[in-house]
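Colleague: Structure for the following, please:
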Amino acid sequence: MIVLLIRLLFISLIIFLIYSGFKYLVNPKRKLELAHEQKQYYFLDDKNNVRKNFMITYKGAIFEGEKYLGTTTNSFEVVSMFIWAKSTSELQGLSLDDFQYIEENVKQHYPHAKIDWKSPIKELLVKKREKQDES
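Modeller: Below is the predicted model of the structure:
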């Protein structure tokens, strides 16, 4: 009887370890951290939850974004968002093209959204765009 109970407990432990390992491997936060370490692009978002912020990693920098719901001509959609860097020291080496790339990828997920950047990225984009308009 005790041997059977120990076997069932051992089998339950193995099943729990396999389940925990699987949950760890498919965890989106782990994928974000891995992409951050490898300096790749990754977009982490819960599209069904407008109140939950999204995270983006690109070239070693992590960005966070806030979504705001509004009305379009036919439905309620995300119409505005603010994006900022988690750490401004990670922005070193990023150019205007990098921020445009991020905007384009966010627009693929939220085509009706107007994207606003928070400081210091906002100032960089304004200066760069003014210089391009002058040229």
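
Colleague: C-alpha from now on. contacts and neighbour counts both.
Modeller: OK.

Colleague: ok, Tyr110 to Phe76 distance?
Modeller: Tyr110 is 12 Å from Phe76, where distance means C-alpha to C-alpha, to the nearest Å.

Colleague: do the same with Val50
Modeller: For Val50, the distance to Phe76 equals 11 Å [C-alpha to C-alpha].

Colleague: More neighbours: which of Tyr110 and Phe76?
Modeller: Counting neighbours by other C-alpha atoms under 10 Å for Tyr110 and for Phe76 shows that Tyr110 has the greater number, 18 against 10.

Colleague: about what we covered before: what residues do Val50 and Phe76 have in common as contacts?
Modeller: Leu69 (C-alpha atoms under 8 Å, 6 or more residues apart in numbering).

Colleague: Please enumerate the strands of this protein.
Modeller: Using DSSP state E, the strands of the chain run over 42-44, 54-58, 61-71, 76-85, 114-117.

Colleague: Could you also give me the structure for this next sequence, so I can compare it with the first?
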Amino acid sequence: MMWLLRLTIFALIIFLIYSIIKYILNPKRKLELAHEQKRYYFLDYQENVHKNFFLTYKGALFEGEKYLGTTDHAFEVVSIFIWPRNTAELKGMVKEDFQFIENKIHEHYHNAKIDWKSPVKEFMEKSRFPKDRF
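Modeller: Here you go, the predicted model:
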């Protein structure tokens, strides 16, 4: 009876250690932590094209939707739509921040064309074509 109790306690300790390690290494937890600390973090499952990726930068959380297409040599992600999850978090961001995000995405998806959804799309278009001032 005593050895059964020891075996049960040992199994419980192993299970707790396993659960703690899984929690620490969880990529979604790392994304949330980077979001709170206003750091850059890119969470993506590149082997699964159907799953959206998440990116956090300067306290703003973005979601990107990938579309598979053909290039000259292979099937790859050729189009990405990206949008902020909460537009209020965009406060203080400048054009260079969005260009940084685009460059980081291009590091993972070289052939992808990146399209922003509103309101970033309008901001980027407005900043590309400044109007003359009188």
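
Colleague: circling back: out of the strands of structure 1, which is closest to Glu103 of structure 1?
Modeller: When the strands of structure 1 are compared by C-alpha to C-alpha, strand 114-117 sits nearest Glu103 of structure 1, at 7.2 Å.

Colleague: Show the contacting residues for the aligned partner of Ile56 of structure 1 in structure 2.
Modeller: In structure 2, the residue equivalent to Ile56 of structure 1 is Leu55, according to TM-score structural alignment. By C-alpha under 8 Å, 6+ apart, the contact list for Leu55 of structure 2 reads Leu31, Tyr40, Tyr41, Phe42, Leu43, Leu61, Phe62, Glu63, Gly64.

Colleague: Check those residues for burial and list the buried ones.
Modeller: Leu31, Tyr40, Tyr41, Phe42, Leu61, Phe62, Gly64 (16 or more other C-alpha atoms under 10 Å).

Colleague: who touches the last one in this structure?
Modeller: Taking C-alpha under 8 Å, 6+ apart as the contact definition, Gly64 of structure 2 lies against Asn52, Phe53, Phe54, Leu55, Ile80, Phe81, Ile82, Trp83.

Colleague: for the third one, same thing?
Modeller: Under the criterion of C-alpha under 8 Å, 6+ apart, the contact partners of Tyr41 of structure 2 comprise Lys30, Leu31, Ala34, His35, Leu55, Thr56, Tyr57.

Colleague: Nearest to Leu68 of structure 2 among those?
Modeller: Within the contacts of Tyr41 of structure 2, proximity to Leu68 of structure 2 (C-alpha to C-alpha) peaks at Leu55, which comes in at 19.4 Å.

Colleague: Nearest residue to that closest one in space, please, no chain neighbours.
Modeller: Counting by C-alpha to C-alpha, 6 or more residues apart in numbering, Leu55 of structure 2 lies nearest to Phe42, which is 4.5 Å off, once chain neighbours are set aside.

Colleague: Run the chain-centre distance for stretch 116-124 of structure 2.
Modeller: 18 Å (C-alpha atoms, centre = their mean, to the nearest Å).

Colleague: oh sorry, the question was meant for stretch 80-92 of structure 2
Modeller: 12 Å.
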